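> Dropping a prediction and its sequence here:
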Amino acid sequence: MEEISIKPPAIQLDQLLKWQGVIETGGQAKFWVEAGKIRVNGTVVSERRKKIHPGDVVEIEGVAVWKVVAGSDR
């Protein structure tokens, strides 16, 4: 499981996926969500703009698993 560090208190799921290079557009995130391929903390996601917070675990079936952690301001 790879860790992803974010500085804001939350990030939208589609933004996180773009940032990680998994998708290029929000429409692609919609496809993954509608296909039931994305889970956050073990629960299938039903919205592409779901807020992701430090401590959350994001899993894309067959692609990757990430744990979101709070980034530092160093």
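Okay, I see it.

> Please count neighbours and contacts with C-alpha atoms only from this point.
OK.

> mind listing what's buried in stretch 42-52?
Buried residues in stretch 42-52, counted by 16 or more other CA atoms under 10 Å: 44-45, 48-49, 52.

> for the strand ranked longest in the chain, packing partners?
The single longest strand within the chain, with elements called by DSSP state E, is strand 64-70. Under the contact criterion of 3 or more CA pairs under 8 Å, 6 or more residues apart in numbering; DSSP states H and E, strand 64-70 touches strand 2-6, strand 57-60.

> Out of those strands, indicate the one that is most buried.
strand 57-60 (a mean of 21; mean count of other CA atoms under 10 Å).

> want to compare, so here's the second one:
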Amino acid sequence: MKEAVVLETEYMTLAQLLKELDIISSGGQAKWYLQENTVFVNGEIETRRGRKLYAGAMIEIPEIGTFFMKEKDKKDASD
């Protein structure tokens, strides 16, 4: 499954993404999750919960899915 995640701001941290995807229930669980599970950011293993994810970044979480960070559309910005 490949899914786009729309950024509301310039970037989102990896911990915020894990929480938004309901993989973890709080930001404090991110450190534990990344120690116990493999997460790839742009094809490289990432263990930093504070890793900034900008538009164009691809995050792969085995057995969960692949996610692509997308900039909010200009027309959506006026909402």
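Looks like it came in fine. Since we're looking at a predicted model, the values are computed, not measured.

> What value does the TM-score take for this pair?
Remark: TM-score between the superposed chains equals 0.87 [TM-score structural alignment, normalised by the length of structure 1]; 74 aligned residues with a CA RMSD of 1.4 Å.

> Please name whichever of the helices and strands packed on strand 64-70 of structure 1 is nearest to Phe31 of structure 1.
Distance to Phe31 of structure 1, taken as CA to CA, is lowest for strand 57-60 among those, at 12.0 Å.

> neighbours of the aligned partner of Pro54 of structure 1 in structure 2, just the number please.
Using TM-score structural alignment as the criterion, Pro54 of structure 1 maps onto Ala55 of structure 2. Ala55 of structure 2 is flanked by 17 other residues according to other CA atoms under 10 Å.

> where exactly do the strands run in structure 1?
2-6, 11-12, 38-40, 43-44, 51-52, 57-60, 64-70.

> Turn the ones you listed into CSV, columns for distance to Glu24 of structure 1.
Output for the strands of structure 1, formatted as CSV (distance: least, CA to CA, whole Å):
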stretch, distance to Glu24 of structure 1
strand 2-6, 18
strand 11-12, 14
strand 38-40, 16
strand 43-44, 21
strand 51-52, 18
strand 57-60, 15
strand 64-70, 16
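
> closest to Ala29 of structure 1 out of those strands?
Of all the strands of structure 1, strand 38-40 sits nearest to Ala29 of structure 1, with 9.2 Å by CA to CA.
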